[in-house]
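Asker: Build me a structure from this.
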Amino acid sequence: MRFVLNASNTFCISLDARWPRMSARLDALGIECERWIASTPDQVVDQFAGYLNGGQRACGQSHVNVWRMIVERGLEYALVLEDDAMFIEDWRERLELLSGVDDPEWDAVFLNASEPIMPEDTWVVAREQYLTGAYIISRRGAQCLLSWYANEFASSDWMTSRLQTRGHSYSYFPWLVIQEGMESTIGSGVEADHAKVVRCLGEERMKKYTF
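Answerer: Just a heads-up that it's a prediction; the model follows:
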């Protein structure tokens, strides 16, 4: 697998308040993208699981909208970012290592994940990995999710974790992307999650990410 990423297939889901900071970070990294305005709780139009709070539904709606757009535009694949993504300095070189993985039926590539992955420095099949801060999803992967959850969507990271059960999703450690650890809009334990990231990576590795 090898990817050509540019403004036509890279999308950053962002709230107005967070966009200036994220836009400056993307410019510094030379990443071209289309800003995708994040949905707010009052803009949720699809049916979502009843146990989700308003922020979780809005986040899920944003991702669902991007998946639909990928299908509608006929994109082969797209890089989807959230507006707190921080890239490791050599993320492009690490992503290029995927050229050695031959999987014509691939669904998704997760640049950030919820747990360390072994062995390190190797792309491996992702299983039970959560977080949707940065991932590349194929059109077939997007179509699969839209079909599976057509009657009731779940949280974005739950849906993408279920996509992994097909055995055609991949991830890498050290993660290519971590999330900044800003105030959450979905009510999750951001401070604890970020502390876990720091603990797993260590101080030296943390210095390699662009804040």
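Asker: can we go C-alpha only for contacts and neighbour counts from here?
Answerer: Noted.
Asker: Touching, residue 85 and residue 176? I think so.
Answerer: No. With contact defined as CA atoms under 8 Å, residue 85 does not reach residue 176; the gap is 9.8 Å.
Asker: one more to line up against the first:
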Amino acid sequence: MAITPQLPILVLTLKGADERRAPLVRRLQAMGLQYELFFGIDGRQGLPAEHEPLVDRSARINAGRRPMSDPEYACALSHLMIYRRIVERGLEQALILEDDAIIGSALAALARGAIRPVGDLMLLDHWKGFFRRLGRIRLSAGFDAHRIAVPPDLATGYVVTRRAAGHFLDCAFPVRRVADWPCDIASLASYAVHPRIVDSPDQKAAPSQIRESRDGMNRHGQPKPSGWRRRLTRAYWQRWLRKRRYRRLDRATALDIGPADPPQS
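Answerer: I've put the predicted structure just below:
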């Protein structure tokens, strides 16, 4: 019987982040999965000058969902560098993991073909967002793929095809949107897996500087209205309509579905 090739795995990380990525690397190695470390752009001390021509700071508020910080620009550029790698190598698809991703044997099953990815983009971790009530695809091992109507947050783990990677590169520059995503993924065949195959650290327990800087702000960097004033905003009524037209998915996870050890030859 032919052995299904493993899905290429790219781990997005930063140089010097050995401790941060260590748990993920240990887990990948324990499950016998091949992976490649992809070193992205570090924007914590400001966006490096050589990347400044690739971003459009004046347009970020109108095209993005909120004002972007240098780390967000760097993160977006790093994901775009991965998409370019996928296209240049001619990979049909690849599994992308951020270096703080929490994984289990379900990811190994996906990487080895026991769970088949669908569409152009399949999110393995997601938060919020809205999904179509019809069009659910049954995967194996008790997982479902739900068609995305309004893109959720998080790019902790996902499978992306070469077609989608090329599309992202075509519409991304100059960068004016966060890594999740450079354009409207709902226009592609985009799905989210439920329950989630990849988890991420508790953002409330250990918030990042990016999250702290935008809590309590709207997409234009202004304080969010509270109480009855919310009902006077366009965003409130857009959300009201979305809730009735589409559905949410809960944050259920199923990281482990069976033995995580690699198959014996």
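Asker: Looks to me like residue 56 of structure 1 is in a helix.
Answerer: Yes. With DSSP: H, G, I helix; E, B strand; the rest coil as the criterion, residue 56 of structure 1 is located in a helix.
Asker: what about residue 33 of structure 2, which helix or strand?
Answerer: Following DSSP states H and E, there is no helix or strand that holds residue 33 of structure 2.
Asker: For it, what is the corresponding residue in structure 1?
Answerer: Aligned by TM-score structural alignment, residue 33 of structure 2 pairs with residue 31 of structure 1.
Asker: what separates the closest residue to that match other than its chain neighbours from residue 91 of structure 1, distance-wise?
Answerer: Sequence neighbours aside, residue 6 is the residue nearest to residue 31 of structure 1 in space, at 7.3 Å (criterion: CA to CA, 6 or more residues apart in numbering). To residue 91 of structure 1, residue 6 of structure 1 is 15 Å away according to CA to CA, to the nearest Å.
Asker: One more: residue 132 of structure 1?
Answerer: Counting by CA to CA, the gap from residue 132 of structure 1 to residue 91 of structure 1 is 17 Å.
Asker: These two - which one has more neighbours?
Answerer: Higher neighbour count among residue 132 of structure 1 and residue 91: residue 132, with 27 against 14, using other CA atoms under 10 Å.
Asker: Please pull up the equivalent of the more buried one in structure 2.
Answerer: Match for residue 132 of structure 1 (TM-score structural alignment): residue 155.
Asker: How much space separates its match from residue 87 of structure 2?
Answerer: 19 Å.
Asker: go on, residue 198 of structure 2?
Answerer: 24 Å.
Asker: now residue 234 of structure 2
Answerer: Distance from residue 234 of structure 2 to residue 87 of structure 2, counting by CA to CA: 39 Å.
Asker: again with residue 174 of structure 2
Answerer: In terms of CA to CA, residue 174 of structure 2 sits 19 Å off from residue 87 of structure 2.
Asker: who has more neighbours, the two?
Answerer: Neighbour tally, residue 174 of structure 2 and residue 87, criterion other CA under 10 Å: the higher count belongs to residue 87, 19 against 16.
Asker: And the nearest residue to that one once chain neighbours are set aside, how far from residue 88 of structure 2?
Answerer: What sits nearest to residue 87 of structure 2 in space, not counting adjacent residues and going by CA to CA, 6+ apart, is residue 162, at 5.7 Å. Counting by CA to CA, the gap from residue 162 of structure 2 to residue 88 of structure 2 is 9 Å.
Asker: In this model residue 81 seems to touch residue 133 of structure 1, though I could be wrong.
Answerer: Yes. Contact criterion CA under 8 Å: residue 133 of structure 1 and residue 81 qualify, at 5.5 Å.
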